[in-house]
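# this one's sequence-less:
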């Protein structure tokens, strides 16, 4: 077969193999159909092993969990979050190693801005999907962008159900990230409650291998207060455990009228597997963020510059300057000024 014809046929095969869609195609003549079937059969016999490497498919060649990679990323790139690191690694590892999970993995990440919630979501995606956040199986929803108008909440509910169902139908191992949950209209997220529950299938679709991650600033006050109490008592922040935060965090989120999780059945029915607290960052953590950003930019790691960048941020409480108000969020732009 000539190279050009081989490439054309390859594209036809990829259309059949990788779309994962079940809709019927337009009718074509019997002779053309038979001819295509014969050609595709012969082609697949020779090139079956390489097809799945050329275009992203919902297959192990493109979706494969890298536990050691996630563990390394959490250790080397996430600073000051010993609780979150431990929960994320165990939760994702346990779920991905389970060939027959009873329900989707549902994680709710909470804490003030700049503490690493979005960063951790990216780490999870990058260690499951070959294409990381660019994967067609990773879907990000931002409340103010995708669901801006309270008057259209019923429309949003229908759309959200369709989006989730359509993408899970296309690939069972889909990931959905909902950012700005504290700005989402209350009641909207309950529309996908059945998909997060303990059902084998709903209308012929299984959601049990999907991952749902909620990101929210809600609950940040209770997390910060606990961290401040430990600091005031002279205790090390590494002594803070999940048991010190989990109950107060879940109650705070459930009763927060400004949160998309306010009085949600997801919490009421215990469908959130883990409430993951992200602690406020101290000066030493911001320095580590600055050093890591230097390395990512290809710059020389300069502790003096990193310290100056960290000192330039706003901290609270004002007299003691313990925790960074914005965490590590503005480090990138600050480095451009100092280097």
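Ah, there it is. These figures come from a predicted structure and were not determined experimentally.
# from here on, contacts and neighbour counts on C-alpha atoms
Noted.
# unless I'm mixing things up, residue 215 is touching residue 181, no?
Yes: at 5.9 Å, residue 215 counts as touching residue 181 under the criterion of CA atoms under 8 Å.
# Pick out whichever of the two has more residues nearby.
Between residue 215 and residue 181, counting by other CA atoms under 10 Å, residue 181 is the more crowded of the two (26 against 21).
# so that one makes contact with residue 264?
No: between residue 181 and residue 264 there is no contact under CA under 8 Å: 11.8 Å.
# What are the boundaries of the helices in the chain?
For the chain, the helices defined by DSSP state H cover 3-18, 30-51, 67-77, 82-96, 117-126, 143-146, 153-170, 193-196, 220-232, 246-254, 265-268, 283-296, 303-311, 331-338.
# Can I get those in TSV including mean neighbour count?
Shown next, in TSV, are these (neighbours: other CA atoms under 10 Å):
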stretch	mean neighbour count
helix 3-18	13
helix 30-51	12
helix 67-77	16
helix 82-96	18
helix 117-126	20
helix 143-146	13
helix 153-170	16
helix 193-196	18
helix 220-232	17
helix 246-254	19
helix 265-268	16
helix 283-296	20
helix 303-311	18
helix 331-338	14
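# what would these look like in JSON lines with distance to residue 238?
Output for the helices of the chain, formatted as JSON lines (distance: least, CA to CA, whole Å):
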{"stretch": "helix 3-18", "distance to residue 238": "46"}
{"stretch": "helix 30-51", "distance to residue 238": "48"}
{"stretch": "helix 67-77", "distance to residue 238": "14"}
{"stretch": "helix 82-96", "distance to residue 238": "7"}
{"stretch": "helix 117-126", "distance to residue 238": "19"}
{"stretch": "helix 143-146", "distance to residue 238": "33"}
{"stretch": "helix 153-170", "distance to residue 238": "38"}
{"stretch": "helix 193-196", "distance to residue 238": "32"}
{"stretch": "helix 220-232", "distance to residue 238": "10"}
{"stretch": "helix 246-254", "distance to residue 238": "16"}
{"stretch": "helix 265-268", "distance to residue 238": "27"}
{"stretch": "helix 283-296", "distance to residue 238": "13"}
{"stretch": "helix 303-311", "distance to residue 238": "21"}
{"stretch": "helix 331-338", "distance to residue 238": "24"}
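# take the one below as the second:
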């Protein structure tokens, strides 16, 4: 997207819309009326000279150079994301580092993995809202859902062409475009490799630079690997917070590459190391589900009720059968369960 020429664009636009009609009827206006018209035109032109007014109140602008409020991001992750110390740390460091780099070598690519209800979609929403005020409603944020946008196996060549055109067109319009791919575990194998050139280390492709774009992949694939590792930690008497990224990341990437039920099966994105971070989302425990209930109460403007939160959390199903350690659905159905009690 070309930089907005605030003064020249605003001045000429207002000249066409305001100045020409005013001059045309100037002979019919009294001096006072003419002065008011000119003052109004000058005021509007002045407002358009300032990007913060134009972008904040008139239109949504591409935030390619807007600095990230790292404190706000840290607060959101700390207060809204429960039981995910690894995701919290990785997302914070990855996003702050990438957004502060004026000349990144490649786009940021995050792949979020874990059981349903552990916070993958929620974190992508937090990321987006800390970059664009309109969040998921921003015209610079693009969500692809595998079962909705790419349902037919017979149309993969067409999907590849459409996907490349969509990413090329939107990144041309805004270098800080965000692309989210949900349900990667349901994506047809091979389809995601269509975007491989855009994630690689190129200064530009046909005059378009993709280095400031952000790609986020969401998948339930790998969840069993993460849960198995977490259970081993628990059986060894280790704390949940002792689990480090190195304990999971390599196992996760290899497992995804060899999983023929994953959109990453034999993917060039993994083979060429174009995914910057594989972010594991750990299975949630009873205490985390309870926090989700309390957060939902606050969201609805209700007082926190510890007893109610415990009752709702106890109604969730947990596994394995012998320990009942992990919530099967995470916090996915908390809102619906809470509604039954209210």
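Sure, I can see it. Fair warning: this is a prediction, and the values are worked out from it, not measured in the lab.
# And the TM-score between them?
The TM-score (TM-score structural alignment, normalised by the length of structure 1) is 0.87; 310 aligned residues with a CA RMSD of 2.2 Å.
# any residues touching stretch 38-48 of structure 2, and which ones?
6, 7, 10, 11, 14, 18, 19, 53, 54 (CA atoms under 8 Å, 6 or more residues apart in numbering).
# count of residues packed around the alignment partner in structure 2 of residue 237 of structure 1?
Alignment note: residue 237 of structure 1 maps to residue 240 in structure 2; criterion TM-score structural alignment. Neighbourhood size, residue 240 of structure 2 [other CA under 10 Å]: 15.
# Go ahead and confirm residue 240 of structure 2 touches residue 233.
Yes: between residue 240 of structure 2 and residue 233 a contact is recorded at 7.2 Å, counting by CA under 8 Å.
# Please say which position in structure 2 residue 58 of structure 1 maps to.
Aligned partner of residue 58 of structure 1 by TM-score structural alignment: residue 62.
# Look up how far residue 171 of structure 2 lies from that match.
For residue 62 of structure 2, the distance to residue 171 of structure 2 equals 10 Å [CA to CA, to the nearest Å].
# Kindly report the same for residue 340 of structure 2.
Counting by CA to CA, the separation of residue 340 of structure 2 from residue 171 of structure 2 is 45 Å.
# Excluding sequence neighbours, find me the nearest residue to the most centrally placed residue in structure 2.
By CA atoms, centre = their mean, structure 2 has its centre lying nearest to residue 124, at 3.4 Å. In this structure, residue 124 of structure 2 finds its nearest non-sequential neighbour in residue 216, 7.4 Å apart by CA to CA, 6 or more residues apart in numbering.
# what's around the one you found, how many residues?
21.
# I'd guessed it sits against residue 120; true?
No: at 9.9 Å, residue 216 of structure 2 and residue 120 do not qualify as touching, with contact defined as CA under 8 Å.
# Find the residues that touch each one of those two.
Common contacts of residue 216 of structure 2 and residue 120 (CA under 8 Å, 6+ apart): residue 112.
# What sits closest to the equivalent of residue 97 of structure 1 over in structure 2 if chain neighbours are left out?
Counting by TM-score structural alignment, residue 97 of structure 1 corresponds to residue 100 in structure 2. Leaving aside its sequence neighbours, residue 100 of structure 2 sits nearest to residue 67 (CA to CA, 6+ apart; 6.9 Å).
# Go ahead and confirm that neighbour touches residue 98.
No: the criterion here is CA under 8 Å, and residue 67 of structure 2 misses it with residue 98 at 10.7 Å.
# Report the separation between the alignment partner in structure 2 of residue 160 of structure 1 and residue 195 of structure 2.
Taking TM-score structural alignment for the superposition, residue 160 of structure 1 sits opposite residue 163 in structure 2. Using CA to CA, we find residue 163 of structure 2 at a distance of 7 Å from residue 195 of structure 2.
# now do residue 282 of structure 2
Applying CA to CA to residue 282 of structure 2 and residue 195 of structure 2 gives a distance of 28 Å.
# Among those two, which residue is more densely surrounded?
residue 282 (26 against 17).
# what's the counterpart of that one in structure 1?
The alignment partner of residue 282 of structure 2 in structure 1, by TM-score structural alignment, is residue 279.
# so who does its match touch?
Contact analysis of residue 279 of structure 1 by CA under 8 Å, 6+ apart lists 80, 81, 111, 112, 115, 223, 224, 227.
# Was I right to think residue 279 of structure 2 contacts residue 90?
Yes: using CA under 8 Å, residue 279 of structure 2 is in contact with residue 90, at 7.1 Å.
# Residue 138 of structure 1 pairs with which position in structure 2?
Per TM-score structural alignment, the equivalent position to residue 138 of structure 1 in structure 2 is residue 141.
# Could you find the closest non-adjacent residue to its match?
residue 178 (4.8 Å).
# counterpart of the one you found in structure 1?
Checking TM-score structural alignment: residue 178 of structure 2 goes with residue 175.
# contacting residues around that match?
125, 137, 138, 139, 210, 211, 212, 213 are the contacts of residue 175 of structure 1 under CA under 8 Å, 6+ apart.
# Translate residue 88 of structure 1 into the numbering of structure 2.
In structure 2, residue 88 of structure 1 lands on residue 91 (TM-score structural alignment).
# Now check structure 1 for the residue matching residue 225 of structure 2.
Aligned partner of residue 225 of structure 2 by TM-score structural alignment: residue 222.
# ok, residue 148 of structure 1 to residue 308 of structure 1 distance?
Counting by CA to CA, the separation of residue 148 of structure 1 from residue 308 of structure 1 is 39 Å.
# if I line the two up, what does residue 335 of structure 2 land on in structure 1?
Structural alignment (TM-score structural alignment) places residue 335 of structure 2 against residue 332 in structure 1.
# you'd agree its match is up against residue 295?
No: applying CA under 8 Å as the test, residue 332 of structure 1 and residue 295 come out as separate, 11.5 Å apart.
# residues near residue 65 of structure 1, how many?
By other CA under 10 Å, the residues close to residue 65 of structure 1 number 20.
# Excluding sequence neighbours, find me the nearest residue to it.
Closest residue to residue 65 of structure 1 in three dimensions, ignoring its sequence neighbours and counting by CA to CA, 6+ apart: residue 128, at 4.3 Å.
# so what's that neighbour up against?
Neighbouring residues of residue 128 of structure 1 by CA under 8 Å, 6+ apart: 63, 64, 65, 66.
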